[in-house]
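Engineer: no sequence on this one, just coordinates:
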């Protein structure tokens, strides 16, 4: 029979590691857009708007990255959630205009976890041959997309809080568990 302190140490390590390995989905984040995917132009003032159930002042991240044949890029910005859970972030993508356009992936992130994702298209001067989208440079100084009418929403995967504890991931848990096993065998 093992001494009782061995079990206490084992369960203590387990309690520290288990919550950190759970990835949360908030269940109510939405990105405003028209149609099945978001369309973003390679121009200044490209706006991504949406809502999230987080409180006003919470910091979230919005990331846009290329997919497939689209010229490789990744842009990301942190933004504070506004009143009623709204968020609004503006990207300057004008440097991408001469590059190969095509599919993109947009993510909303909180605590280093993706809480909502959406596929889309980056429209540039150099679109793939099969694309029906054409680049239209801004003429009136505004490049914001037309008003949005559709929103996609996420569904909750679990009921965790979404809090990540740095340093207590799966690897740290395995190291701690191995240490406990070695100490109990002495």
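Structural biologist: Sure thing, it's come through. Nothing here was measured: the structure is a model prediction, and the numbers come from that model.

Engineer: can we go C-alpha only for contacts and neighbour counts from here?
Structural biologist: Will do.

Engineer: what ranges do the helices span in the chain?
Structural biologist: Applying DSSP state H to the chain gives helices spanning 4-17, 170-184.

Engineer: Mind putting those into TSV with distance to residue 52 and mean neighbour count?
Structural biologist: Converted to TSV, the helices of the chain look like this (distance: least, CA to CA, whole Å; neighbours: other CA atoms under 10 Å):
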stretch	distance to residue 52	mean neighbour count
helix 4-17	28	14
helix 170-184	28	14
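
Engineer: and those as JSON lines, adding distance to residue 126?
Structural biologist: As requested, the helices of the chain are arranged in JSON lines below (distance: least, CA to CA, whole Å):
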{"stretch": "helix 4-17", "distance to residue 126": "48"}
{"stretch": "helix 170-184", "distance to residue 126": "44"}
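
Engineer: Please compare the first structure with the one that follows:
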């Protein structure tokens, strides 16, 4: 009778693990004005939004080039604030002289993307068909005019914090189930 119990236990553990990942993924959003997210290649460019995660949860926000945009990747870790809000500031000023265009902004947890949104990086060298022009104002000054309730602590490392993904967690649960079933 042991094998059916083990199989049922493993099936329940896997189902609960996978359903938790899906539930955690829903509800994350990046806030922006208008229909499309645009980022200016300036120091102090903010990316902010909300997640369903508890305050203090560590997440990563990543901006990476896509397509004809000059290749780059910037990433920062940030703690979720009250009401699931997050706010991270990037220094994109070094990209101002590069070719702008499409980028992808993603919110990550345990090194896994939980939300991705396409955006446009506006620089001084935009593609010919672009109607966007760079905003040379200081993004930090402009951000003070908009209301923001996020209280977060930015990581100065600029890298994703390593952690265990959902796959490693499921594998660990499977190993623990096998060990428990064998009575070791």
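Structural biologist: That came through, no problem. Bear in mind the structure is a predicted one, so any value in this text is a computation, not a measurement.

Engineer: Tell me which of the helices of the first structure sits nearest to residue 75 of the first structure.
Structural biologist: Of all the helices of the first structure, it is helix 170-184 that lies closest to residue 75 of the first structure, at 28.6 Å by CA to CA.

Engineer: Residues in contact with the closest one: which ones?
Structural biologist: 6, 9, 10, 13, 14, 16, 17, 20, 21 (CA atoms under 8 Å, 6 or more residues apart in numbering).

Engineer: What of stretch 29-44 of the second structure?
Structural biologist: If you take CA under 8 Å, 6+ apart as the criterion, stretch 29-44 of the second structure is touched by 45, 47-51, 89-96, 115, 117-123, 134-136, 138-140.

Engineer: Put the buried members of those residues into a ChimeraX selection.
Structural biologist: If you want just the buried ones from those in ChimeraX, going by 16 or more other CA atoms under 10 Å, the selection is:
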select :45,47,48,49,50,51,89,90,92,95,96,115,118,119,120,121,122,123,134,139
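
Engineer: and residue 152 of the first structure, which of the helices of the first structure is closest to it?
Structural biologist: Closest among those, using CA to CA: helix 170-184, at 31.8 Å.

Engineer: longest strand anywhere in the second structure?
Structural biologist: The residue-count maximum for a strand in the second structure (DSSP state E) belongs to strand 112-122.

Engineer: Now do that one: distance to the chain's middle.
Structural biologist: On the basis of CA atoms, centre = their mean, to the nearest Å, strand 112-122 of the second structure is displaced by 8 Å from the centre of the chain it belongs to.

Engineer: Which one of the helices of the first structure lies nearest to residue 83 of the first structure?
Structural biologist: helix 4-17 (34.2 Å).

Engineer: Now do the closest one against helix 170-184, angle only.
Structural biologist: Relative orientation of helix 4-17 of the first structure with respect to helix 170-184: 170 degrees, computed using axes from the mean of the first three to the mean of the last three CA atoms, to 10 degrees.

Engineer: what's helix 4-17 of the first structure packed up against?
Structural biologist: Contacts defined by 3 or more CA pairs under 8 Å, 6 or more residues apart in numbering; DSSP states H and E place helix 4-17 of the first structure against helix 170-184.

Engineer: what sits up against the longest strand of the second structure?
Structural biologist: Strand 112-122 of the second structure has contacts (CA under 8 Å, 6+ apart) with 25, 28-30, 36-41, 96, 100-108, 132-135, 165.

Engineer: Can you report how many residues neighbour residue 33 of the second structure?
Structural biologist: By other CA atoms under 10 Å, the residues close to residue 33 of the second structure number 7.

Engineer: ok, which stretches of the second structure are strands?
Structural biologist: So, for the second structure - with DSSP E - the strands run 29-31, 37-40, 43-50, 58-65, 73-79, 85-91, 101-109, 112-122.

Engineer: Good, we can wrap up now.
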